[in-house]
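Student: next one to model:
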Amino acid sequence: MSSYDLTGRKALVTGGAQGLGAGIAEALAAAGAAVVIGDVQEEAGRAGAEALQKSGATAGFVRLDVTDEEDWEAAVAMCVEELGGLDIVVNNAGVEISGLIGDLDPHDVRRMLDVNVVGVALGLKHAFRTMRPGGPSGRGGAIVNVSSVAATIAFPGIGGYAATKSAVDRLTRVAALESGKLGYGVRVNCVYPGLVPTAMGMQLAQDMQDLGLWPSAEAAVGEVVGRTPLGRLGEVADMADAVVFLASDAARFITGAGLPVDGGMGM
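Tutor: Sure thing, here's the model as predicted:
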């Protein structure tokens, strides 16, 4: 059996209705895990779960606003009841609102803090309470948080976003330490994705043009590729495979780590 085989594992992926989250859900399912997609986009989320079911996977959908404590409680309870436990949580849901620091909109920053930081913190909280000894699942597990290459480099126009993704990195490491100290049996790691040409990634490139930082979205993308030793943008599969690795037994002695999946951009 491969160390990447997740047969019998139960996973929850936040922001799993589209983009990187959908790719992560697909990759976990392909590795054998039962997967619940948690998202505020109900139509897309249900369609994604149905597509996974048609591929032969055990899958479901739950409406999950990651900033809402009651939504987290309901989502985790649904996973335990319908899947029979919870072994993997991927805190992927996030928002990116570009802007120059000199023109900073506090409402935009608060929105990113709420989703990207509070949302991940609540995910850690409820995953711990479910997976730790005495919890409803109670057999340990793995949490993978999605940070960003923005947490490891300086790039104009994304100051607020970079700050929130840096916070995800710190939350990951503190959570890993607490889990170990308290005997939870839960590994906690994060990934730093590079730019991926999803809707969110391409909007970011367009924002760079709109902010006057590059003459075109294409030029902004070219800047990213030029800074990347592997000479290309990332693909959803690049990021999803890294998450599967960190969730699997191949990473059984890895916790509190941040894995760059950025083609070398953040080195």
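Student: all contacts plus neighbour counts: C-alpha atoms, from now on.
Tutor: Fine.
Student: what's the burial count for residue 254?
Tutor: Residues lying near residue 254 (other C-alpha atoms under 10 Å) number 15.
Student: wait, I meant residue 42
Tutor: 16.
Student: so who does it touch?
Tutor: 17, 62, 63 (C-alpha atoms under 8 Å, 6 or more residues apart in numbering).
Student: out of those, which are inside strands?
Tutor: Members of these lying in strands (criterion: DSSP state E): 62, 63.
Student: include distance to residue 166 when you put the contacts of residue 42 into TSV, please.
Tutor: Shown next, in TSV, are the contacts of residue 42 (distance: C-alpha to C-alpha, whole Å):
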residue	distance to residue 166
17	24
62	28
63	27
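Student: another for comparison:
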Amino acid sequence: MRLKEKVAIVTGGGQGIGAGIAEIFGKEGAKIVLADVNEETGRQKTDELKTAGVEAIFVKTDVSDENQVQDLIQTAIEEFGGIDILINNAAVTVRKSAVDTTFAEWQKVIGVNLTGAFLCSKYSIPEIEKRGGGAIVNIASWHAEKTITRLAAYAASKGGLTALTRQMALDCGPLNIRVNAVCPSTVDTPLLRQTFASLEDPEEGFRQTLEFQPFGRIGTVEDIANACLFMVSNEAAYVSGQTLMVDGAAINKIARPLMFD
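Tutor: Prediction:
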């Protein structure tokens, strides 16, 4: 087991990519602190982990709220004695241009996607240092480098997250804490299915999306989780400050998913 006795916080772990990361980390021996603002899905996933034999707890957390993040970190310490790994995965999105995005919407997206990662890192880093070091992985997006129309706040938040990753890697190197980003492209999650369902022609939207996938398929949560597992494992002991694209080479081909414009 590559993560035996390691304590891992996974934000946004109730479903989708976060849930997949929690499952694979748990199978590799990690103790999971699953954080999510959605109590129903968070507790359900935590119960599933426990049924599978994983030591896991759920902490309802809005990562954009400093007090709630501090409570999350303290709970992890009280329950498991410390923190070794942080996965900043919690995210929200708004499909609007800069002109159409309200200030409240901007604040929410930046607050969860970027400020949330900052807060969780700020309060986790001293605790990870106490354990002799560890790893942080920020779940960014291919939108940090290439994007599409009407995604102003989300693209800005993910671009900021990869920049924060590079900078934190410098500060955390002397602490023996590695900081990396994983950038998924199109991944089969409940959120993606909801997006397709909202289209006038869901099947056509899916078909057009597949056209941009060199492998002929979209990504799975397992694809992303396995990349994260590598990044937090000893196999990546000298990897820090990097942004890993997990996109099946789609970023080299994509122009725009037509149905989303």
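Student: identify, from the contacts of residue 42 of structure 1, the entry nearest to residue 240 of structure 1.
Tutor: residue 17 (14.0 Å; C-alpha to C-alpha).
Student: show me what that closest one aligns to in structure 2.
Tutor: Under the alignment by TM-score structural alignment, residue 17 of structure 1 pairs with residue 14 in structure 2.
Student: residues in contact with the closest residue to residue 180 of structure 1 other than its chain neighbours?
Tutor: Nearest in space to residue 180 of structure 1, with sequence neighbours left out and distances taken as C-alpha to C-alpha, 6 or more residues apart in numbering, is residue 186 at 7.5 Å. Applying C-alpha under 8 Å, 6+ apart to residue 186 of structure 1 gives the contacts 128, 131, 132, 140, 141, 142, 143, 176, 179, 180.
Student: what do you get for residue 151 of structure 2?
Tutor: Taking C-alpha under 8 Å, 6+ apart as the definition, contacts of residue 151 of structure 2 comprise 93, 94, 95, 96, 97, 98.
Student: sorry, back to before: what about the contacts of residue 186 of structure 1, which one has the most neighbours?
Tutor: residue 143 (29 neighbours).
Student: quick one: that one and residue 89 touch, right?
Tutor: Yes: using C-alpha atoms under 8 Å, residue 143 of structure 1 makes contact with residue 89 at a distance of 4.8 Å.
Student: which neighbours do these two have in common?
Tutor: Common neighbours of residue 143 of structure 1 and residue 89 (C-alpha under 8 Å, 6+ apart) are residue 127.
Student: return the residue of structure 2 aligned against the residue nearest to residue 180 of structure 1.
Tutor: Under the alignment (TM-score structural alignment), residue 186 of structure 1 maps onto residue 177 of structure 2.
Student: circling back: from the contacts of residue 151 of structure 2, which single one is nearest residue 219 of structure 2?
Tutor: residue 93 (18.8 Å).
Student: ok, and the closest non-adjacent residue to that closest one?
Tutor: The shortest distance from residue 93 of structure 2 to any non-neighbouring residue, by C-alpha to C-alpha, 6+ apart, is to residue 154 (5.6 Å).
Student: what number of residues lie near the closest residue to residue 98 of structure 2 other than its chain neighbours?
Tutor: Closest residue to residue 98 of structure 2 apart from its sequence neighbours, by C-alpha to C-alpha, 6+ apart: residue 152 at 5.3 Å. Residues within reach of residue 152 of structure 2, counting by other C-alpha under 10 Å, total 22.
Student: still on that earlier bit, for the match of residue 17 of structure 1, what are its contacts?
Tutor: If a contact means C-alpha under 8 Å, 6+ apart, then residue 14 of structure 2 has 34, 35, 36, 38, 41, 42, 43, 44, 45, 46 as its contacts.
Student: now check residue 225 of structure 1 against structure 2: what is it aligned to?
Tutor: Using TM-score structural alignment, residue 225 of structure 1 lines up with residue 210 in structure 2.
Student: now swap in residue 51 of structure 1 and tell me
Tutor: Match for residue 51 of structure 1 (TM-score structural alignment): residue 48.
Student: ditto for residue 159 of structure 1
Tutor: Residue 159 of structure 1 maps onto residue 152 in structure 2, by TM-score structural alignment.
Student: hang on, isn't its match packed against residue 102?
Tutor: No: with contact defined as C-alpha under 8 Å, residue 152 of structure 2 does not count as touching residue 102 (11.0 Å).
Student: tell me the secondary structure for the equivalent of residue 241 of structure 2 over in structure 1?
Tutor: Using TM-score structural alignment, the partner of residue 241 of structure 2 in structure 1 is residue 256. Look at residue 256 of structure 1: counting by DSSP: H, G, I helix; E, B strand; the rest coil, its state is coil.
Student: what's the burial count for the closest residue to residue 256 of structure 1 other than its chain neighbours?
Tutor: Among residues not flanking residue 256 of structure 1 along the chain, residue 173 sits closest, at 4.5 Å (C-alpha to C-alpha, 6+ apart). Using other C-alpha under 10 Å, residue 173 of structure 1 has 18 neighbouring residues.
Student: contacts only, for residue 173 of structure 1.
Tutor: Contacts of residue 173 of structure 1 (C-alpha under 8 Å, 6+ apart): 188, 189, 255, 256, 257.
Student: now the last one. Nearest residue, chain neighbours left out?
Tutor: The one in question is residue 257 of structure 1. Going by C-alpha to C-alpha, 6+ apart, residue 257 of structure 1 has residue 189 as its nearest residue, at 5.0 Å.
Student: quick check: the one you found is in a strand.
Tutor: Yes: counting by three-state DSSP, residue 189 of structure 1 is located in a strand.
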